[in-house]
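Chemist: turn this into a model:
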Amino acid sequence: MADPDEPAMVIDLSGPQWQVLLTVAPPRGHERKSVDFDVPPIGGDATGQLRRIHTQVIFTTASNERDGWANWHVKIYGCADLGDTEALRQHLHGQATALQRANRYLGGTDRRTPVEPPWAVVPVQVVRGDGQLEQLSGAVTTRLGTPSDQIVAQLHRRLPSWIGEGARPDLYLLAVSPQIDLLRWEPVRRWPGTEHLGDFRLLAAGLDQLHQLKWAHCDIKPENVCWCANQDSSGYVLIDTDAATQADPPPTVLRGTELYEYGGIRRMRYDTAQGWNLTPGLLYAQDRFGFLIVVLCALAGRHWVEQTLLHADPDDPSARVAESEEAVLKALREHWADARWEPLIVVLAEPFGTGPRGQIAIESPHPWAEAWLAEVFAAEQRCERDPLPAAAPARTDLVYAFAGPIEAIRAYARHGPATRPERVHRAYDAIGVQAQAVALRRAAIWLSIWVVGCVVAGAALGVLAVGG
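Modeler: Model (predicted):
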């Protein structure tokens, strides 16, 4: 239970010429989740052995009191002892660095700060519960503080009562990340939604870079892919990135969602004789399989993908449709019956096979996502097109007449970082304001014309009366 009289928990994120100040809200409920991590021991281990850490996690949110991204997710990890806390801090620090480097790799962007878009993977910042500074690659400094004097706060450091009475600050770590609205995926698309393909470019590039850094997300699914835009770019972005894990050495447990599991991991889970032996290639394949599924959700509809590709194959009930290239080909051809989509269908189905463009490619340590997405673009261009109907003559005179209000609406909707729903709301608000202003100006013009007309008519009548 939160104490209304105790000072708020505040998180300070800062870098050269920027600062984010987050006020953390108490969680809505009392539920905590047990989460285990397999992390390298402190100082590393030449044998590749990992340390198992058990944590209790509190999920809550924070609001930004400064300029920049407004709403944030906060995960608070409670550890058993100082050794576990330091090992987890080392793991989370490496994770945050990998995410930052994956985003920095994206070319052609004008990023003002590491905590603002454009992103391929949502960045995560690590905050120490004991109030000490945490620095990330010289780009981001984090600190847990209070609105009161920092020196006094450090001497009398204690965590809010809703974390737990007598909770030791040095046993807690916080992971904070920008909050993005979840997407509402279309359930079924009876023709390919290829208009969405371009929005996957940054995500594909960032995923390849993350794998080159020997990290994997391991839980790519529709709920963990959102759409984000800023002034310079827009596209899909991967969230829940604080679940990312080192791929080499691989963990002994995998935190993911069974429905979206890659076939190689799924078979290993159910074949007890084979044993559980994760490899870096399987972790990369898990990410790439999830990426395939999300792209197909955008193209074919989420409900269709989950109820068809991720369900049992009618011709082989022991396997899912997504376990076989031939089964995926058959399902897509039935879903998009028009033969003109055949080039696209073939490229979409290839990664589900076992050949050089299937299992061998997606379990490879080499980059894959960008090249495959480029093949999808090329295949879509090879699909035959119906002739477009003749365009109706455009009223270009109206565009020029209202160019100022139209540009004002665009500028207001695009200003600063925001999610797609927020930009839509901004556009509607701006349209209302500009429409009212235009209506008032037009009314004033017509009123003046009417007044002038009345004056002219009155003068004419007067002349006629005098002349009569």
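
Chemist: from here on, just use CA atoms for contacts and neighbour counts.
Modeler: Noted.

Chemist: pick out the residue nearest the middle of the protein.
Modeler: Note on the chain: the residue nearest the mean C-alpha position is Val237, at 3.0 Å, using C-alpha atoms, centre = their mean.

Chemist: that residue - that's part of a helix, no?
Modeler: No: secondary structure of Val237 (DSSP: H, G, I helix; E, B strand; the rest coil): strand, not part of a helix.

Chemist: for it, what are its contacts?
Modeler: Applying C-alpha atoms under 8 Å, 6 or more residues apart in numbering to Val237 gives the contacts Trp119, Ala120, Val121, Val122, Leu202, Leu203, Val225, Cys226, Trp227, Cys228.

Chemist: same question for Glu384.
Modeler: By C-alpha under 8 Å, 6+ apart, Glu384 lies in contact with Arg340, Trp341.

Chemist: the stretch 1-150 of the chain: helices as residue ranges?
Modeler: Taking DSSP state H, counting those that start in this stretch, the helices of the stretch 1-150 of the chain run over residues 82-104, 150-155.

Chemist: packing partners for the longest one?
Modeler: Read it as helix 82-104. Other helices and strands packing on helix 82-104, by 3 or more C-alpha pairs under 8 Å, 6 or more residues apart in numbering; DSSP states H and E, are strand 33-39, strand 125-128, strand 134-136, strand 172-178, helix 201-212.

Chemist: and the contacts of it?
Modeler: By C-alpha under 8 Å, 6+ apart, the list of residues contacting helix 82-104 from outside reads 37, 39-42, 53, 79, 114, 118-126, 136-137, 170-173, 206-207, 209-210, 213, 215, 241-242, 244-246.

Chemist: any of those buried? List them.
Modeler: Among the contacts of helix 82-104, those buried by neighbour count (16 or more other C-alpha atoms under 10 Å) are 37, 39-42, 53, 79, 114, 118-126, 136, 170-173, 206-207, 209-210, 213, 215, 241-242, 244-246.

Chemist: alongside the first, I'd like the structure of this one:
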Amino acid sequence: MPDTELVFTLIGPGWTARLLVEEPPPAEPKRVGFAVPAVDDDPAPLHVDADVVFTTARNLQVEPRGWPRWHVKIYRCATQGDADNLLRFLIRQTEFVQRANRALGAGNPMRPPWGVVPVQILRGDWLSQAVGGAYPTQLGEEVREMKRTAARFPSWYAPDMLAAARTLLAVSPYVDEIEWVDRYHEDPVTEHLRRFTGLAAGLDAMHRNDIAHCDIKPANVCRVTVADDSTAYVLIDVDAAIRVTPPPRFPRFTPTYSYGNLRRFAAEARHHDRKVPAGVLYAQDRFGFALVLLSALGGYHWVRGSLLYEGSGPPGRNRNADSHHLAVRELESRFPGERWERLRAVLGEAFSQQIEDPEWPTAGWVARLIAAAETPGEPGPHTDRGQEYTEDVRQVWRRAREHTQTGVELVEDGYRAAVAQAQIVARRTARRIMTTVALAITGITVVLAFGAVVLGK
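Modeler: The predicted structure is shown next:
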């Protein structure tokens, strides 16, 4: 007998989604701990653990410009009390997202522009949505109807109604993961910069609303296609988002991508009752954002290996990224030359304490990066070497074609002319330049060989 399908329908003004949730692939659940306030802004949070699994859903009722696929994150709690507390916490997190996206001018919350992908939180037995009629979703609409299409749940989801009530779902439009790759060219991939403008504006909007994401890293940045079919980057996963007023004690973050001063606060919090200032939490977001942007410009593994490598020393002081001076040194090594001097100077701002200023604009920083990339410094002398040796190339061609020849003779004379001219250049230039030019001039013999084949036919 086939298993029951998990299908539910969301209906709001102007949109409908009928989602078939797919069985998650075989994998161990991820245990995640949450510091959940017993009452909003209570300084003594509750600790709630949940087993988290990830899957997707297909939209069986796709509308024009609707989302055919959805992402589904399933939380399984041990007790009903944990599930109720986590439900309240996650709904508040998604309200943060809705507020920030509205500030970007998202008229329809189901469509970009977004700073953060919008999320709908559901209780696993749907009962909370049925109580009191319409339920305000975190997509900014009112749900008119939520229903199950079967009398029981699929076996992979929940064995009974009690287990379903201890289950929560976070449902969001599906966006594409970014494949972070290594980059070996010296020049930064500056064409990616404009894709970060919407994300930066969304981050500023969150900060204006006293909200910090706290966990910005490459895995939490995805790609979405916007109205003009261009690509933009957006944030996902607001589980760690937090209000900065009143100052919190226990922000959640990924240590690898954490800001140095936040690492120090976390280390000292084990021994002292310290609250984290808003500026440090905003800096945590800006620092993580800068690392993601640099992963696009210079390569994911370069960021991990050079800026984030953990050396000896206390937390928050043992990485190149924890020092403005050392971070700038790594930038000079990765993007050398006068051409990128202005870009490096702006990039270096993200590794200074000025990012703790609540008024420091992430969107303004990205705009300065774009301007620096479009008006780079004067190119170094090495970029004009082709023009410097143009006359030498002409001499090779002239000597090779001084006499009427067969194809084979043209190749032989061309090779001798190339070698002779390379020796002249070698006497005129430094050894380093000689190697480059010799290779370039010798390459002419390939052209001559091709010409010889044509002449010989």
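
Chemist: now the TM-score, please.
Modeler: Overlay of the two chains. TM-score (TM-score structural alignment, normalised by the length of structure 2): 0.72; 367 aligned residues with a C-alpha RMSD of 3.0 Å.

Chemist: ok, Thr225 of structure 2 touching Arg195?
Modeler: No: if you go by C-alpha atoms under 8 Å, Thr225 of structure 2 and Arg195 don't touch, sitting 10.5 Å apart.

Chemist: what touches both of the two?
Modeler: Thr231, Ala232.

Chemist: looking at the two, which has the bigger crowd around it?
Modeler: Arg195 (18 against 15; other C-alpha atoms under 10 Å).

Chemist: part of a helix, is the more buried one?
Modeler: Yes: Arg195 of structure 2 forms part of a helix when assessed by three-state DSSP.

Chemist: out of the contacts of Val237 of structure 1, which comes closest to Thr257 of structure 1?
Modeler: Distance to Thr257 of structure 1, by C-alpha to C-alpha, is smallest for Val225 among these, at 13.9 Å.

Chemist: around the closest one, how many other residues sit close by?
Modeler: Neighbour count for Val225 of structure 1, taken as other C-alpha under 10 Å: 23.

Chemist: could I get the contacting residues of the aligned residue in structure 1 for Ala201 of structure 2?
Modeler: In structure 1, Ala201 of structure 2 lines up with Ala205, judged by TM-score structural alignment. The neighbours of Ala205 of structure 1, taking C-alpha under 8 Å, 6+ apart as the test, are Leu106, Ala120, Ala369, Glu370.

Chemist: which other helices and strands contact the longest strand anywhere in structure 1?
Modeler: With DSSP state E applied, the strand covering the greatest number of residues in structure 1 is identified as strand 51-64. Applying 3+ C-alpha pairs under 8 Å, 6+ apart, we find strand 51-64 of structure 1 packed against strand 18-24, strand 33-39, strand 71-78.

Chemist: can you put those strands in a markdown table and add distance to Ala349 of structure 1?
Modeler: Formatted as a markdown table, those follow (distance: least, C-alpha to C-alpha, whole Å):
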| stretch | distance to Ala349 of structure 1 |
| --- | --- |
| strand 18-24 | 44 |
| strand 33-39 | 34 |
| strand 71-78 | 36 |
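
Chemist: about what we covered before: quickly note the distance from the residue nearest to the centre of structure 1 to Thr419 of structure 1.
Modeler: For Val237 of structure 1, the distance to Thr419 of structure 1 (C-alpha to C-alpha, to the nearest Å) stands at 11 Å.

Chemist: what do these two both touch?
Modeler: Shared contacts of Val237 of structure 1 and Thr419 (C-alpha under 8 Å, 6+ apart): Trp227, Cys228.

Chemist: now for the aligned residue in structure 1 for Met110 of structure 2: which residues touch it?
Modeler: With TM-score structural alignment as the criterion, the equivalent of Met110 of structure 2 in structure 1 is Val115. Contacts for Val115 of structure 1 (C-alpha under 8 Å, 6+ apart) come out as Pro123, Pro178.

Chemist: looking for the alignment partner of Arg304 of structure 2 in structure 1.
Modeler: Under the alignment (TM-score structural alignment), Arg304 of structure 2 pairs with Glu306 in structure 1.

Chemist: that match - that's part of a strand, no?
Modeler: No: read with three-state DSSP, Glu306 of structure 1 is helix and lies in no strand.

Chemist: gap between the counterpart of Trp67 of structure 2 in structure 1 and Ile239 of structure 1?
Modeler: Alignment note (TM-score structural alignment): Trp67 of structure 2 maps to Trp69 of structure 1. Using C-alpha to C-alpha, we find Trp69 of structure 1 at a distance of 15 Å from Ile239 of structure 1.

Chemist: what's the answer for Ala331 of structure 1, then?
Modeler: Distance, Ala331 of structure 1 to Ile239 of structure 1, using C-alpha to C-alpha: 29 Å.

Chemist: these two: which is more packed in?
Modeler: Comparing Ala331 of structure 1 with Ile239 by other C-alpha under 10 Å, the one with more neighbours is Ile239, at 25 against 21.

Chemist: isn't that one right next to Val225, touching?
Modeler: Yes: using C-alpha under 8 Å, Ile239 of structure 1 is in contact with Val225, at 6.0 Å.

Chemist: what range does stretch 425-443 of structure 1 cover in structure 2?
Modeler: Following TM-score structural alignment, stretch 425-443 of structure 1 has no partner segment in structure 2.

Chemist: apologies, that question was intended for stretch 220-229 of structure 1.
Modeler: Using TM-score structural alignment, stretch 220-229 of structure 1 corresponds to residues 216-225 of structure 2.
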